[in-house]
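Visitor: Coordinates only, no sequence provided:
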């Protein structure tokens, strides 16, 4: 037998031994690791049992067997809370990615084959859209699907589906991530606007150059940058960063400042709908409004989408489209009225 044959034989023996070790390890600790990850993720043994579709006592036994096998305590348990020990935190980080995928796969299959949609649904949304549009619809969804628990996280940063365990995210603008399915709900219109009281005192800009003569209100993005104003001139996109005397990091605070007559700002159309109906807001430079981008509902690509995600996406798509968030036809009439009022004054 030459050296190459000896090496090959040694490799096969090594692989066989490793496979036997892996098989033995998995057979004794697989259920414990799954239970451990569920408890660490859900925060309690009872919630972990609900997530896995087993009883609390079964989860406790699996975790206890795993702790005995590892020779260490993974959780600090009291009557009020369950927390990871330092060893438990380290073990969780090492196991997180692989086991989370296994738990998700099991949950997906169970949702597909067992009765009505159920389980926890974690939702991410931009702050303004989440408060104004998404949150008001959640109670109606819960009435229709009472076995789905909802958790809404508001953050203008891009959703980290894996790291934050996000199921569905609402986002604005263009989405280029190929790993994400994005369905456009409605176009996203950006409207340059002021209050009627501001327009009476200062007028409205008739050209982009006149913006420098107005009190502008800016919004600071979650990445620290100031949001540029976008316009379309002669078929081309043009961005403008005004000098502002007021800046906020919340779109509703920008809107409130506009309503108070403090200045002029570029605001998403969905925030303006109620105030347009009350004739409080006047739009300007509508001839230079930028191309619509979009409000999107997005989720990770999956061959078999869990039913809780599927029904939520369908419900939100139909509900948000029925709101007619971009119905702003009355704005031009309001601008004309203000011009007449200023001339009369």
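Guide: All right, it came through fine. Everything numeric in this text was worked out from a predicted model, so none of it was measured.

Visitor: alpha carbons only for contacts and neighbour counts from here, please
Guide: OK.

Visitor: could you measure the closest residue to residue 132 other than its chain neighbours against residue 130, distance?
Guide: Nearest residue to residue 132, sequence neighbours excluded (Cα to Cα, 6 or more residues apart in numbering): residue 271, at 7.0 Å. Computed as Cα to Cα, to the nearest Å, the residue 271 to residue 130 distance reads 11 Å.

Visitor: take a look at this one as well, against the first:
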């Protein structure tokens, strides 16, 4: 519940704010005295002076226009009105205490709770999703919700805890931790190479059967290269295009054409000889795969252990160690 004083006249808002503040302090003091049976012990429990507890209770009694305690020099006991007020307040106070305890456990206790993760479709399907079984086995009390989406993550509206993205996000509030390099490789199947050969230069791409990828924004993705130290982007003529990167890969594996694909997607096929890479000397600068989250401060335990686990697990996959390719593919330190 949100307390909104902005719609009230200033004098009413001030009175309401003052009343709420006095009531809150008074209720806390009242519950402590009722639970401890003593103003002195309640003061020790709350870490304040006995007089402060007494003043808070007196203000509450004045607000309620009811006496809550019978006080003598030897004892403190609840009046009938005090007993009724305690019965009504106690469940709410218990819920507040429980909420505070649960928040503390999220930070300090065993990892548990809901974890919402976002990843690009290709990287999420090929890299992130297969690693989740091991994570769940280690942390069975953490529930995983994985969202595959090539759009930029909106951490707030999508309520995402951790996102995997290609390249750093421009949002300065987002922490981006580099996991592995992201190199783009022009690849073809041996059957295509036997029938059509491979381009030796970027300018020869137009003579080949190129397969393009259509982004979530609806445009054809650029092929990126680096020539004479300068970045160069182009969109070669294509026989077909797909808005799913896995369909682009399948078409290339069938020998239907060539495509520029991310290294994590093709490294196993390159090792197995089912694909060959070309134009490595013109490979663009590494964009990197990043694990992103909103803040280093006050991270719940479930988020911290996920970040640590996935960082180690992704780097251990050896996604980009393919012989004969650019040394830029080495893993980060």
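Guide: Here it is on my side, so go on. What you are looking at is a predicted structure, and each value in this text was computed from that prediction instead of being measured.

Visitor: hmm, back to that, the residue nearest to residue 132 of the first structure pairs with which position in the second structure?
Guide: Taking TM-score structural alignment as the criterion, the aligned counterpart of residue 271 of the first structure in the second structure is residue 265.

Visitor: So its match: helix, strand or coil?
Guide: Counting by DSSP: H, G, I helix; E, B strand; the rest coil, the backbone at residue 265 of the second structure sits in helix.

Visitor: quick one: contacts for it?
Guide: The neighbours of residue 265 of the second structure, taking Cα atoms under 8 Å, 6 or more residues apart in numbering as the test, are 122, 123, 126.

Visitor: Mind putting those residues into a markdown table with distance to residue 188 of the second structure, neighbour count and secondary structure?
Guide: Rendered in a markdown table, the data for the contacts of residue 265 of the second structure read as follows (distance: Cα to Cα, whole Å; neighbours: other Cα atoms under 10 Å; DSSP: H, G, I helix; E, B strand; the rest coil):
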| residue | distance to residue 188 of the second structure | neighbour count | secondary structure |
| --- | --- | --- | --- |
| 122 | 19 | 18 | helix |
| 123 | 20 | 20 | helix |
| 126 | 20 | 13 | helix |
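
Visitor: As JSON lines, those residues with distance to residue 170 of the second structure would be great.
Guide: What follows is the contacts of residue 265 of the second structure, written out as JSON lines (distance: Cα to Cα, whole Å):
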{"residue": "122", "distance to residue 170 of the second structure": "21"}
{"residue": "123", "distance to residue 170 of the second structure": "20"}
{"residue": "126", "distance to residue 170 of the second structure": "25"}
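
Visitor: Looking at those, spot the one nearest residue 307 of the second structure.
Guide: residue 123 (16.0 Å; Cα to Cα).

Visitor: give me the stretch of the second structure that stretch 156-164 of the first structure matches.
Guide: Residue span in the second structure matched to stretch 156-164 of the first structure, by TM-score structural alignment: 150-158.

Visitor: Let me know how buried the nearest residue to residue 60 of the first structure once chain neighbours are set aside is, in neighbour terms.
Guide: Leaving out its chain neighbours, the residue that sits closest to residue 60 of the first structure by Cα to Cα, 6+ apart is residue 45, at 6.9 Å. As a burial measure, the neighbour count of residue 45 of the first structure was computed by other Cα atoms under 10 Å and equals 23.

Visitor: Residue 45 of the first structure maps to what in the second structure?
Guide: Matched by TM-score structural alignment, residue 45 of the first structure corresponds to no residue in the second structure.

Visitor: is it true that residue 148 of the second structure touches residue 124?
Guide: Yes: with contact defined as Cα atoms under 8 Å, residue 148 of the second structure counts as touching residue 124 (6.2 Å).

Visitor: which parts of the host helix or strand of residue 48 of the first structure are buried?
Guide: If you go by DSSP states H and E, residue 48 of the first structure is part of helix 45-52. Residues of helix 45-52 of the first structure classed as buried: 45, 46, 47, 48, 49, 51, 52 (neighbour count, 16 or more other Cα atoms under 10 Å).

Visitor: Just to check, the first one is in contact with residue 39?
Guide: Yes: with contacts counted by Cα under 8 Å, residue 45 of the first structure reaches residue 39, the gap being 5.4 Å.

Visitor: Give me the buried positions along stretch 146-153 of the second structure.
Guide: When burial is assessed from 16+ other Cα under 10 Å, stretch 146-153 of the second structure yields the following buried residues: 146, 147, 148, 150, 153.

Visitor: Would you mind pulling the contact partners of the helix holding residue 48 of the first structure?
Guide: By Cα under 8 Å, 6+ apart, the list of residues contacting helix 45-52 of the first structure from outside reads 35, 38-39, 41-42, 55-56, 58-60, 103, 107, 119-120.

Visitor: Next SSE downstream of that helix?
Guide: With elements assigned by DSSP H and E, the helix or strand that comes after helix 45-52 of the first structure is helix 56-70.

Visitor: what range in the second structure does that following helix sit on?
Guide: Aligning helix 56-70 of the first structure against the second structure (TM-score structural alignment) gives no matching residues.

Visitor: Check what contacts that helix and list those residues.
Guide: Contact with helix 56-70 of the first structure is made by 29, 31, 32, 33, 35, 36, 45, 46, 48, 49, 73, 74, as judged by Cα under 8 Å, 6+ apart.

Visitor: If we use 10 Å, what do you get?
Guide: Contacts made with helix 56-70 of the first structure from outside it, assessed by Cα atoms under 10 Å, 6 or more residues apart in numbering, are listed as 25, 28-39, 44-50, 52, 71-75, 88.

Visitor: coming back round to it: what residues are shared contacts of residue 45 and residue 39 of the first structure?
Guide: Common contact partners of residue 45 of the first structure and residue 39 (Cα under 10 Å, 6+ apart): 51, 59, 60, 63, 82.

Visitor: From the structure, what's the count of residues near residue 254 of the second structure?
Guide: Residues near residue 254 of the second structure, counting by other Cα under 10 Å, number 14.

Visitor: what do we get in the first structure for it?
Guide: Taking TM-score structural alignment as the criterion, the aligned counterpart of residue 254 of the second structure in the first structure is residue 260.
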